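1. Have a look; sequence and predicted model below, questions after that.
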Amino acid sequence: MTIYKTEAEVALMKEAATLVSKTLTEVAKVLKPGMTTLQIDKICAEFVRDNKAVPSFLGYRGYPHNVCTSVNDVVVHGFPNNVALKDGDIVSVDMGVILNGWHGDHAYTFILGETSEDVLQLVRVTKESLYKGIEKAIVNNRVGDISNAIQEHTERKYGYGVVRELVGHGLGRNLHEDPQVPNYGKKGNGPKMKENLVLAIEPMINMGTRDVFIAEDGWTVKTRDGKPSVHFEHDVCIKRNKALILSDYSIIEAAEKANNNLNTSYYQ
């Protein structure tokens, strides 16, 4: 069942989404080679709790950590661990919070130090595709319009692999609500969108094949060919002429640019 929100509920969801953005900003301030993803997990958990919210991933369907940290060929759902990050790694941090009964849930991919032009392009194009999808997130469009815009920009234009097994989703009092939002599809297909539907739109794009597999831990999703994958995600509210983005990348980007250990050379 698709659940539409009131304006007051959208305002509360914006607070939750913004807290996720602020938490990812704390990561952007300090992330550097030599850190571990378990340290990222600890930073996020403490910041969320200090802001009177709850990390929503911890314990969700048995997930054992506060955030997902996906490095290089890990697509999503990577477990934080004690392996030191190194120069050239790309790290996606995906996390959620529950604040005042409402969920915020989004992700951002960081580049540590120097990397190849191929990786820089993959990060740039994946981030661009997120906004291409958001442009279609308006009243009377269909979910397939979002899906098609992401696929067109990544798979058809650049030949990247669009992951099929994992999709975006509705968001609200539950972490996952209807409808599902694939990153591939046809224009005009799928449910018609009405005002104040809130979606988590999240392209997961592989440099090589779209094929993935789940590691032995039952959670970590990796690319079948071992090539890098990138993940960006925004929380978005459907409106009449232009989608309302509830999350805030601007504060993450400002911290990212100020951190000399992070590579933002792909910015246009």
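-> Yep, that arrived.

2. okay, CA-based contacts and neighbour counts for the rest of this
-> Fine.

3. For residue 133, which non-adjacent residue is spatially closest?
-> Once flanking residues are discounted, residue 133 sits nearest to residue 146: 4.4 Å by CA to CA, 6 or more residues apart in numbering.

4. now that neighbour: how far from residue 131?
-> Residue 146 sits 10 Å away from residue 131, going by CA to CA, to the nearest Å.

5. what about versus this one:
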Amino acid sequence: MDFQTIDLSIEDDIARLTLNRPDVKNALNAQMRAEIPAAIRIAQDNARVLVMTGAGDAFCSGQDLGDGSGAVNLDIERVLRDEYVPMLRAIFDCPIPTVSAVNGAAAGAGANLALAADVVIATESAVFLQAFSRIGLVPDAGGTYWLPRQMGMAKAMGAALFAEPVPARQAAAWGMIWEAVPDADFSQHVARRAVHLATGPTEAYRLTKQALRASMANDLETQLALEAQLQGKAGATRDFSEGVLAFLEKRVPDYQGR
């Protein structure tokens, strides 16, 4: 499939989705919002991990305010409902592990696009910015969902109201992202993380995602029952048998993702 605003490559069970509008800091236009879910569907059927990053020196600057009829005339509610929701659900519902490799600034909807992934790894020079209040808007693209869950209500409220950049190291300390990595080591570090996930027990990863997300709404009894159910499924996989055998034989397991 030919894409105009993104690049998708798949090699060694690793899918790499690159937002590719570097001239506008990879701002999200309608075409990109349509292409991202399409690329994710291809990735989840042909790879065991998805890495999403940005071309150039930014991850994503958010909504392209010059797209179409312009920001002032934009039917924001329709765009969020019909274009952003499918894009974010595609990332959130992706059955394979998803990694946002934030190579530079992630602002507005671009920040929340990054936070939709299972794991966020950023360069130390990257910043996350909830820029919405600067133009009289509220956080969208899932921001009001991700932020309180990832770094608590107090930090989420401050980030939204003050619209100040959060440096990557601070974001990691607050729990917004998984880790901040020195810029010089970033590419190799993300590659190692991707290989780890691409060669791991893929079905166990899928079930882990399901369990952790359900825990936010479940009481203890319900969650314990869900754990037992999902663990039963994990225990029936080939990878579980291989993991136990490798442990007993003191060797590295050869997981096949099934």
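-> Arrived safely, thanks for sending. Note that the structure is a prediction, hence the values are computed from the model and not measured.

6. Would you pull the TM-score for this pair?
-> Once superposed, chain against chain, the TM-score is 0.26 (TM-score structural alignment, normalised by the length of the second structure); 124 aligned residues with a CA RMSD of 6.8 Å.

7. list the residues that contact both of residue 146 and residue 131 of the first structure?
-> Counting by CA atoms under 8 Å, 6 or more residues apart in numbering, residue 146 of the first structure and residue 131 have no contacts in common.

8. who has more neighbours, those two?
-> Using other CA atoms under 10 Å, the more surrounded residue of residue 146 of the first structure and residue 131 is residue 146, with 31 against 20.

9. I'd like the next helix or strand past the longest helix out of those in the first structure.
-> Secondary structure assigned by DSSP state H gives helix 7-30 as the longest helix of the first structure. Sequence-wise, the next helix or strand downstream of helix 7-30 of the first structure (DSSP states H and E) is helix 37-50.

10. helices or strands next to that next one in the packing?
-> Where contact means 3 or more CA pairs under 8 Å, 6 or more residues apart in numbering; DSSP states H and E, helix 37-50 of the first structure is packed against helix 7-30, strand 54-55, strand 67-71.

11. Repeat the analysis, applying 7 Å as the threshold.
-> Packing partners of helix 37-50 of the first structure (3 or more CA pairs under 7 Å, 6 or more residues apart in numbering; DSSP states H and E): helix 7-30, strand 54-55.

12. Would you format the ones you listed as a markdown table with distance to residue 168 of the first structure and mean neighbour count included?
-> Below are those laid out as a markdown table (distance: least, CA to CA, whole Å; neighbours: other CA atoms under 10 Å):
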| stretch | distance to residue 168 of the first structure | mean neighbour count |
| --- | --- | --- |
| helix 7-30 | 15 | 21 |
| strand 54-55 | 19 | 23 |
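
13. Now residue 111 of the first structure: which helix or strand?
-> Per DSSP H and E: strand 102-111 holds residue 111 of the first structure.

14. Now that strand: buried residues?
-> 102, 103, 104, 105, 106, 107, 108, 109, 110, 111 (16 or more other CA atoms under 10 Å).

15. angle of that strand against helix 7-30?
-> Interaxial angle, strand 102-111 of the first structure versus helix 7-30 (axes from the mean of the first three to the mean of the last three CA atoms, to 10 degrees): 30 degrees.

16. buried sites along the helix or strand following strand 102-111 of the first structure?
-> Scanning forward in sequence from strand 102-111 of the first structure by DSSP H and E, the next helix or strand is helix 117-135. Neighbour counts over helix 117-135 of the first structure (16+ other CA under 10 Å) mark 119-120, 122-135 as buried.

17. how about these, which pair is most distant?
-> 119 and 135 (24.8 Å; CA to CA).

18. Residue 221 of the second structure: how many residues sit nearby?
-> Residue 221 of the second structure has 9 nearby residues by other CA under 10 Å.

19. Kindly report the same for residue 248 of the second structure.
-> Residue 248 of the second structure: 9 neighbours (other CA under 10 Å).

20. And for residue 213 of the first structure?
-> Neighbours of residue 213 of the first structure (other CA under 10 Å): 16.

21. For residue 117 of the first structure, see how far away it is.
-> 26 Å.

22. Can you list the helices and strands that the longest helix of the first structure packs against?
-> Checked by 3+ CA pairs under 7 Å, 6+ apart, helix 7-30 of the first structure has helix 37-50, strand 90-99, strand 102-111, helix 249-258 packed alongside it.

23. what angle sits between that helix and helix 37-50?
-> 140 degrees.

24. list the contacts for the nearest residue to residue 16 of the first structure once chain neighbours are set aside?
-> Nearest in space to residue 16 of the first structure, with sequence neighbours left out and distances taken as CA to CA, 6+ apart, is residue 104 at 4.7 Å. The contact partners of residue 104 of the first structure, by CA atoms under 7 Å, 6 or more residues apart in numbering, come to 13, 16, 17, 20, 96, 97, 98.

25. farthest-separated two in these?
-> Among the contacts of residue 104 of the first structure, 13 and 96 lie farthest apart (CA to CA), at 11.7 Å.

26. Between the two, which contacts overlap?
-> In contact with both residue 13 of the first structure and residue 96: 103, 104, using CA under 7 Å, 6+ apart.
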